[in-house]
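Visitor: after the sequence you'll find the predicted model.
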Amino acid sequence: MNNQELRDKLINNGVKNLQEFGYPYVNKNNILTDDVYKMFFKSILESNLGHKKQIDVVINSLLQEIK
């Protein structure tokens, strides 16, 4: 899986998780821009660091995007 595919998968999984947590309006477009959504997504991403180097690269890139 390439980095773009991993990025898309992480975002889609983040959207799904946030919707399950009670945020029905989160989507792949606003998860990186809405202050509340990105705060929770950042937490999810950080908790997934350290499992695999390729995924960490993509996670770190997403974390830089949402700062």
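Guide: Alright, I've got the coordinates. Residues are numbered from 1 along each chain as shown.

Visitor: when you work out contacts or count neighbours from here on, use the C-alpha atoms and nothing else.
Guide: Will do.

Visitor: and Ile31, which of the three is it?
Guide: With DSSP: H, G, I helix; E, B strand; the rest coil as the basis, the three-state label of Ile31 is coil.

Visitor: tell me who's in contact with Glu20.
Guide: Applying C-alpha atoms under 8 Å, 6 or more residues apart in numbering to Glu20 gives no contacts.

Visitor: at 10 Å instead, please
Guide: Each residue near Glu20 by C-alpha atoms under 10 Å, 6 or more residues apart in numbering is listed here: Gly14.

Visitor: before we go on, here's another structure to hold up against the first:
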Amino acid sequence: MKVRDKLILAGVHNLQEFGYPKVTPANILTDMVYAAFFRSMLVSNLGQGEAAETVINELIAEIDAGSGHRV
């Protein structure tokens, strides 16, 4: 499984645990609420020297491009 897929599945799991049962891998990057929460999860994992950092930045950029959010 790709790092991207693992991060998305982990995000879906976390959001479902936080009370968002309708979040899926298909909508976590596009739904305004889910994407905002997922983005904050991704940002909190930056700077830890993980090999996944490039993928995390790509996911953040994808969310930002879809929402019009700019950092």
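Guide: Thanks, I have it. What you see is a predicted model, and the numbers here were worked out from it, not measured in a lab.

Visitor: mind listing what's buried along stretch 5-15 of the second structure?
Guide: The neighbour-count check on stretch 5-15 of the second structure (16 or more other C-alpha atoms under 10 Å) flags Leu7, Ile8, Gly11, Val12, His13, Asn14, Leu15 as buried.

Visitor: all helices of the first structure, in order?
Guide: With helices called from DSSP state H, the first structure shows them at 3-20, 35-47, 53-65.

Visitor: any chance of those helices in a markdown table, with distance to Asn29 of the first structure too?
Guide: Formatted as a markdown table, those follow (distance: least, C-alpha to C-alpha, whole Å):
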| stretch | distance to Asn29 of the first structure |
| --- | --- |
| helix 3-20 | 9 |
| helix 35-47 | 11 |
| helix 53-65 | 13 |
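
Visitor: what's the closest of the ones you listed to Val26 of the first structure?
Guide: Proximity to Val26 of the first structure, assessed across the helices of the first structure by C-alpha to C-alpha, is greatest for helix 3-20 (6.1 Å).
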